[in-house]
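**Student:** just a sequence and a predicted model for now, questions to come.
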Amino acid sequence: MNSFKAGQTVVRRDVHRTGRVWSEHALRVVADTSEALVAACPPGAETRWPALYIKARTDGDRSVRTEAFDAMATGVWELADAVWQETELLLWKPPAAWFSVNAFYTAGGLRNWYVNFEHPTRRTTDGFDTFDLTVDLVVDADLTGWRWKDEDEYAHVRRLGIVTDTEHHAVNAARDQVLAMLAERSGPFADAAAWSDWRWNRAWPAPRLPRPAKAAQRVAPDGG
């Protein structure tokens, strides 16, 4: 496994089974160990998202996200350049896990934890590839409560065949794994206080994608 150095820019890509890129997100490495890759970004980090995703946020219309998944099923979609907004992000991604644990921070501190269910990591020269499987778990900052998010979209991508039966079984197992981590306070939840105290290193500029962004004024979807 190639290791990344602290402060290095890496690119998280969601890659569809056809090999087409669904999204790109520039991050900086906080730590890279055999347990997990930890990476982060502040507002201003460069991203690329499906144009329909950005339209859904701009218009405040979640039904447009459904259109984006319909486009994914056809294999034809357009990416648009954007920047990360509103929150600082700290991501914990074990290499073989079907999920990542993310923490979102505002000026008031840790806003919430966010578990993204996704493919295991495939390392690349520039970072790592995965694929977002739509369903998420939102966890209170103090770990006292949680709720599932986007179950409706998950059902839709299941109907479209975007998430296969094999992937569905992996997601179900990962759901149990994450709930056990919460109950046991393991993984990043074992040191929740340190995570709560984390802040973006102001000495690091916001990370940029390898190719210059063309429309940096656009707003990237925040937190799934």
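**Tutor:** That came through fine.

**Student:** going by C-alpha atoms from here, please, whenever you check contacts or count neighbours.
**Tutor:** OK.

**Student:** what residues does the strand or helix carrying Val11 touch?
**Tutor:** Element membership of Val11, judged by DSSP states H and E, is strand 9-15. Residues outside strand 9-15 that contact it (C-alpha atoms under 8 Å, 6 or more residues apart in numbering) are 21-29, 126-132, 207-209.

**Student:** do that again at 7 Å, thanks
**Tutor:** 21-29, 126-132, 207, 209 (C-alpha atoms under 7 Å, 6 or more residues apart in numbering).

**Student:** quick check on those residues: which are buried?
**Tutor:** Neighbour-count burial within those applies to 21-29, 126-132, 207, 209; the criterion is 16 or more other C-alpha atoms under 10 Å.

**Student:** take this one as well and set it beside the first:
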Amino acid sequence: MTGERIVRRDVHRSGRVWSEQALRVLADTGEALVTACPPGAQALWPALYARARSEGERSVRTEAIHAMASGEWELAAGVWQETELLLWKPPAAWFSINAFYTAAGLRNWYVNFEHPTCRTEAGFDTFDLTVDLVIDPDLSTRRWKDEDEYAHVRRLGIVSEFEHPAVELARAQVLDMLDQRAGPFADADRWAAWRWNPAWPPPCLPHREGAGPGMPGSPPGSPST
């Protein structure tokens, strides 16, 4: 239902939660689940990723990846900051297409390669597979991001030999969507004009209802951005 609060979770194959993000539903159809959040939306992120983001230390991010491989990590409370997020997630796709907005408008498109959607009572589960594609607002330029990190998580076995071909196929699918102006790219101008409904407060995580945006450990943005 439009305006409903849901939770996106990244869930490791061990069953442990890697991250949580509070979102609101914009649309839910057979084509895609479309959600969004503004600055102030609550989240839980790996403490090491939050530290890497706040300190700008790539080595700490690498440490977080090793923690993921070992299955041992701690989560830190956070809030989404800096941008409004729009997230378009086809149910069976190994990716989501995201758009980030500032006061000046659409900053960029961002394709996150991840597990297909697994619906839950609270929202949906997936799992970020590290590699990303950044696309300019007018769709004219694209660049791959975190290729080195993706190679590293493959070496560590975080991305399995089963998952890698699915990611490679998803990469080709996204590039074809771009070339054909399909999916959200078919309505790129309409999505570029989208903004968060100011009547909606930033969504909270269910078990953190009432907590304010100044929670300890809040990093300056999502680990994925």
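**Tutor:** The structure has been received and is ready for your questions. Just so we're clear, the structure is a prediction, and the values are computed from it rather than from any experiment.

**Student:** returning to what we had before: where in the second structure does the strand holding Val11 of the first structure fall?
**Tutor:** Using TM-score structural alignment, strand 9-15 of the first structure lines up with residues 5-11 of the second structure.

**Student:** for stretch 136-146 of the first structure, same thing?
**Tutor:** Going by TM-score structural alignment: stretch 136-146 of the first structure matches residues 132-142.

**Student:** what's the helix or strand for the alignment partner in the second structure of Asn172 of the first structure?
**Tutor:** Mapped onto the second structure by TM-score structural alignment, Asn172 of the first structure lines up with Glu168. Assigned by DSSP H and E, Glu168 of the second structure belongs to helix 163-180.

**Student:** that helix: which residues count as buried?
**Tutor:** 166-167, 170-171, 174, 178.

**Student:** pull the residues that contact the helix or strand following that helix.
**Tutor:** Proceeding N to C from helix 163-180 of the second structure, the next assigned helix or strand is helix 188-192, under DSSP H and E. Residues outside helix 188-192 of the second structure that contact it (C-alpha under 7 Å, 6+ apart) are Leu106.

**Student:** list the buried residues for helix 188-192 of the second structure?
**Tutor:** 188, 192.

**Student:** same question for stretch 194-206 of the second structure.
**Tutor:** Those would be 195-196, 202-205, for stretch 194-206 of the second structure by 16+ other C-alpha under 10 Å.

**Student:** over in the first structure, find the residue span it aligns onto.
**Tutor:** Under TM-score structural alignment, stretch 194-206 of the second structure corresponds to residues 198-210 of the first structure.

**Student:** circling back to that earlier point, the helix holding Glu168 of the second structure against the first structure, how far on average?
**Tutor:** Here the mean offset of helix 163-180 of the second structure against the first structure after fitting is 0.2 Å, by mean C-alpha distance after the TM-score superposition for the first structure.

**Student:** and the contacts of that helix?
**Tutor:** Residues outside helix 163-180 of the second structure that contact it (C-alpha under 7 Å, 6+ apart): 94-95, 113, 183, 185.

**Student:** what's the answer for stretch 197-215 of the second structure, then?
**Tutor:** Residues contacting stretch 197-215 of the second structure (C-alpha under 7 Å, 6+ apart): 5, 7, 22-24, 37-38, 40-43, 77-79.

**Student:** before we move on, what about stretch 112-126 of the second structure?
**Tutor:** 6-11, 91-97, 127-133, 167.

**Student:** among those residues, which ones are buried?
**Tutor:** 6-11, 91, 93-97, 127-133, 167.

**Student:** check the mean deviation of the strand ranked longest in the first structure from the second structure.
**Tutor:** Longest strand in the first structure, counting residues (DSSP state E): strand 21-32. Compared with the second structure after fitting, strand 21-32 of the first structure has a mean deviation of 0.2 Å; criterion: mean C-alpha distance after the TM-score superposition for the first structure.

**Student:** helices or strands up against that strand?
**Tutor:** Under the contact criterion of 3 or more C-alpha pairs under 7 Å, 6 or more residues apart in numbering; DSSP states H and E, strand 21-32 of the first structure touches strand 9-15, strand 37-41, strand 46-50.

**Student:** give me the residue at the spatial middle of the first structure.
**Tutor:** Centroid check for the first structure by C-alpha atoms, centre = their mean gives Asn116 as the closest residue, at 6.0 Å.

**Student:** wait, is that one part of a strand?
**Tutor:** Yes - counting by DSSP: H, G, I helix; E, B strand; the rest coil, Asn116 of the first structure is located in a strand.

**Student:** state the distance from it to Ala51 of the first structure.
**Tutor:** Using C-alpha to C-alpha, to the nearest Å, we find Asn116 of the first structure at a distance of 21 Å from Ala51 of the first structure.

**Student:** before we move on, what about Thr33 of the first structure?
**Tutor:** 34 Å.

**Student:** check Gly75 of the first structure too.
**Tutor:** 14 Å.

**Student:** which one of these two has more residues nearby?
**Tutor:** Ala51 (17 against 13; other C-alpha atoms under 10 Å).

**Student:** quick one: map that one onto the second structure.
**Tutor:** So Ala51 of the first structure corresponds to Ala47, using TM-score structural alignment.

**Student:** ok, now which ones touch that match?
**Tutor:** Here Ala47 of the second structure is in contact with 74-76 (C-alpha under 7 Å, 6+ apart).

**Student:** quick check on those: which are buried?
**Tutor:** By neighbour count, with 16+ other C-alpha under 10 Å, the contacts of Ala47 of the second structure hold 75-76 as buried.

**Student:** need the nearest residue in space to Leu48 of the second structure, chain neighbours excluded.
**Tutor:** Spatial nearest neighbour of Leu48 of the second structure, excluding adjacent residues (C-alpha to C-alpha, 6 or more residues apart in numbering): Ala64 at 5.3 Å.
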